[in-house]
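Enquirer: A predicted structure for the sequence below; I have some questions about it.
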Amino acid sequence: MRTLRFAGHYLEMVVAMFVGMFALAPLWSMALPGLHDHPDAAALVMATNMSIGMAAWMRIRKHSWLHIGEMCAWMSAPFVLLLIPYWMNLISGDALMTAGHILMFPAMLVPMLRHRH
């Protein structure tokens, strides 16, 4: 039962992240029309959009600001770390986005598992 509840909470977070990403992306497209020509900036904006959606849902669920900040940091960390090989021309912009998305999901499990009470 606890595992099912944990999985449900994880799924809620993922849905909230996608809501943030899709809801805020048009605003960035209008504000910064050339954003997608810069994969590093686009990756950070997208991670921020996802963090905003997730943070809003966590706040609704009465999580502390400390836990919200920790979750946002863990979610963004893969993108930030992947900027180094991207800037060194070791990976492409597509690889930055793909790997960042793939690594974000296990990264967000770290604080969830730490605070699963």
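Expert: In hand now; what should we look at? Numbering: from 1, shown residues only.
Enquirer: hey, let's count contacts and neighbours off CA atoms from now on
Expert: Noted.
Enquirer: let me see the contact set for residue 17.
Expert: 49-54 (C-alpha atoms under 8 Å, 6 or more residues apart in numbering).
Enquirer: got another one to weigh against that:
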Amino acid sequence: MRIAEKIVVKGPVRNFVQHLLEMTIAMFVGMFVLGMPADLLFEALGWTPVTGDLVPSTLLMATYMSIGMAAWMRLRGCGWPATREMALAMYVPFLLMYPLYAAGWASEGAVMTFGHVLMTPAMIVAMLLRVNEYTATHRSPVRRATPEPVA
């Protein structure tokens, strides 16, 4: 038996990590696919405060990441509550950093760095709120703690 075969993780932990990795990739895809053209458009229109100022640019970036991740989550069968919570996890780290920036205690670079670094723990917290949904396989029915209301 090879070493790689011995350390393969299966089951709920693997599913949890797979969900986290897939959503992280979808975030980056959203940021590049939506963010780059939008930034070019904003600059062409002369809307430099949107792309040049820290708060609007980071909120837009979180939006692009949220759209990419939400699209992937819905495609993979995640419910709307989980999708909303995961999108919120993109904004919370920046929202926590803005007061420090406004007070002069954090630079723009620190807001960008810590905002992005804190996204992963924020995503994990959101995932732990619905651990049954994130430890289920994509092939199996999603085991939600609370059913979604029928529209």
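Expert: Looks like it came in fine. The structure presented is a predicted model; accordingly, all values stated were derived computationally and were not measured.
Enquirer: could you get me the TM-score between them?
Expert: Overlay of the two chains. TM-score (TM-score structural alignment, normalised by the length of the first structure): 0.92; 117 aligned residues with a C-alpha RMSD of 1.3 Å.
Enquirer: which one of the contacts of residue 17 of the first structure is nearest residue 98 of the first structure?
Expert: Checking those against residue 98 of the first structure by C-alpha to C-alpha gives residue 50 as the nearest, at 14.8 Å.
Enquirer: wait, the closest one sits on residue 20?
Expert: Yes - counting by C-alpha atoms under 8 Å, residue 50 of the first structure does reach residue 20; the two are 4.9 Å apart.
Enquirer: neighbour count winner among these two?
Expert: The neighbour comparison of residue 50 of the first structure against residue 20 (other C-alpha atoms under 10 Å) goes to residue 50, with 27 against 23.
Enquirer: counterpart of that one in the second structure?
Expert: Residue pairing (TM-score structural alignment): residue 50 of the first structure is matched to residue 65 of the second structure.
Enquirer: so which bit of the first structure is the helix or strand hosting residue 109 of the second structure matched to?
Expert: According to DSSP states H and E, residue 109 of the second structure maps onto helix 108-117. Under TM-score structural alignment, helix 108-117 of the second structure corresponds to residues 93-102 of the first structure.
Enquirer: superposed on the second structure, what's the mean shift for the matching stretch?
Expert: Following superposition, stretch 93-102 of the first structure is found to deviate from the second structure by 0.5 Å on average (mean C-alpha distance after the TM-score superposition for the first structure).
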